[in-house]
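[1] Have a look at this fold, sequence not included:
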């Protein structure tokens, strides 16, 4: 259960225009995608089918059963995407309400990690060594198991850095290998463990998945075998995904770097150059 108060719920109902069964200007599809990708909840699942099953009632059901962490993800997502889902900039009253609830939820949770704290998380020698051993162990597994175990490893990695990871989930006609939250932004994950470097076709496929999601969704493509030079060149520049290879992971763990610092460096270099893949060694040892 969460610590959202009755008065906070009433104020949220007013700011989100829930009187007629709606929530802001969410459509059924955008409402479903928002909760799936930002909060990690299937809002149209039976537990949220309250009374008429309208978006407003489903949100009320969410408020009844969600955890404080899920509430934080929900509120942070609203702040970031308010203009998209309401058609107007966020008002001072709504901003103050959401920010106030977030601050109170944060102060009430001894296990929460604020965005600023996430940036400073570096792994201990013990945790780093365990993850390196896990990564090396994957090479001894049968090919059929490596991809699945690689996804589990990445979820453990993101958990170690406090990034609220979610395991793989399947949408109609496609699968997403997982997601994590960094600086209030949701990153969708594509993970590949194969013998050959990733080609442009795989990159375009994942970019296509991102194109079907909310306009602010980002992607991280993690390939143990790396990315072919020709594939990166053919893929082009200015896309919404960042690439990491197996050597990036091992170097990050060996040097006990913060994953968030690594991602920030990669995002900045991608913004400066348009290239989705710059090795960790070039970013931190070049």
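    Everything's here; your move. On a predicted model such as this, the values are computed, not experimentally measured, just so you know.

[2] going forward, measure contacts between C-alpha atoms and count neighbours the same way
    Will do.

[3] didn't residue 168 look like it was pressed against residue 176?
    Yes: taking contact to mean Cα atoms under 8 Å, the distance of 5.6 Å between residue 168 and residue 176 places them in contact.

[4] which other helices and strands contact the helix or strand in which residue 243 is found?
    Residue 243 belongs to strand 241-245 when elements are defined using DSSP states H and E. Using 3 or more Cα pairs under 8 Å, 6 or more residues apart in numbering; DSSP states H and E as the contact definition, the elements that strand 241-245 packs against are strand 218-223, helix 259-273.

[5] Second structure follows, compare the two:
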């Protein structure tokens, strides 16, 4: 709740730039909720006290939906005002809070012990250090170590990672589950940029699998612009490079949210690659 107070400027009894009237309209139109209901005035009538009471009384799904809607409004207002964020790593902290809340077992009551935080700062720092250390390895052991590192990174954010496996002579560098969808992984750490041939080869593997299989191609060195253009739009593959991985860890952005945003952008644009620093500007 301390983080919620800071994110939505609730420490003085206010909530962002809402008046009593506009907050009532917002909750009614966006959430179909009467925030002026006396049931949410247990601790007082101020906007902040009513919101805190509401978040503590409603079910977990409603609380998460409310926070997401408020965050969207917060960012729209902040950006329209050209205002610098007043909370350090606000988006990373907010997404980690959502991870913690959504990570509760189904049906768990509010009296249950809190779940383990989704943002393990020490583990993330360790992943970042190991990623930098991989560059000192020889090419072949570095490739295997990179595959193992990716599994650790996926596991850190609850993505149910599976280790590399071979099927009828075909090497798959691992898999993970995101939003109920299975993604196969292709991982490369080489000196040259990855071109269209490797992307097409990986997409060919996907086409031999179930129709719902998707893919993540991770190239530490990055991708050629011509290769991405030749690979084209509308494929079942999203791409990440080493800078994406480092930016996500350095900014403490949960990897599951990074991938979700890449998937959404790919669905909107048809393009397989968008940098993390542009997705989380």
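    Ah, there it is. Remember, it's a predicted structure, so these values are computed and weren't measured experimentally.

[6] Any idea what the TM-score is?
    The TM-score (TM-score structural alignment, normalised by the length of structure 2) is 0.58; 171 aligned residues with a Cα RMSD of 2.0 Å.

[7] if we can go back for a sec, structure 2: matching residues for the strand holding residue 243 of structure 1?
    With TM-score structural alignment applied, strand 241-245 of structure 1 matches the range 237-241 in structure 2.

[8] Relative to structure 1, what is the average displacement of the matching stretch?
    Taking mean Cα distance after the TM-score superposition for structure 1, the mean distance separating stretch 237-241 of structure 2 from the aligned residues in structure 1 is 0.4 Å.

[9] Tell me if I'm right that residue 228 of structure 2 and residue 195 touch.
    Yes: assessed by Cα under 8 Å, residue 228 of structure 2 is found in contact with residue 195 at 7.1 Å.

[10] circling back to that earlier point, buried deepest among the helices and strands packed on strand 241-245 of structure 1, which one?
    The highest mean neighbour count among those, using mean count of other Cα atoms under 10 Å, belongs to strand 218-223: a mean of 23.

[11] Hey, what's the angle from that one to strand 241-245? Just curious.
    With axes from the mean of the first three to the mean of the last three Cα atoms, to 10 degrees as the basis, strand 218-223 of structure 1 and strand 241-245 are set at 20 degrees to each other.

[12] so how far does strand 218-223 of structure 1 sit from its counterpart in structure 2?
    Comparing strand 218-223 of structure 1 with its match in structure 2 after superposition yields a mean distance of 0.4 Å (mean Cα distance after the TM-score superposition for structure 1).

[13] Where in structure 2 does that strand fall?
    Counting by TM-score structural alignment, strand 218-223 of structure 1 lines up with residues 214-219 of structure 2.

[14] Also stretch 76-85 of structure 1?
    Aligned by TM-score structural alignment, stretch 76-85 of structure 1 falls on no residue of structure 2.

[15] just stretch 142-154 of structure 1 next, same as before
    Under TM-score structural alignment, the counterpart of stretch 142-154 of structure 1 in structure 2 spans residues 138-150.

[16] and that stretch, how far out from the chain's middle?
    24 Å (Cα atoms, centre = their mean, to the nearest Å).

[17] Same question for stretch 174-193 of structure 2.
    In terms of Cα atoms, centre = their mean, the centre of stretch 174-193 of structure 2 is set 16 Å apart from its chain centre.

[18] could you redo the helices and strands packed on strand 241-245 of structure 1 as TSV and give each row distance to residue 242 of structure 1?
    Rendered in TSV, the data for those read as follows (distance: least, Cα to Cα, whole Å):
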stretch	distance to residue 242 of structure 1
strand 218-223	5
helix 259-273	7
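
[19] got the end-to-end distance for stretch 226-243 of structure 1?
    Criterion Cα to Cα, to the nearest Å; first-to-last residue distance in stretch 226-243 of structure 1 is 9 Å.
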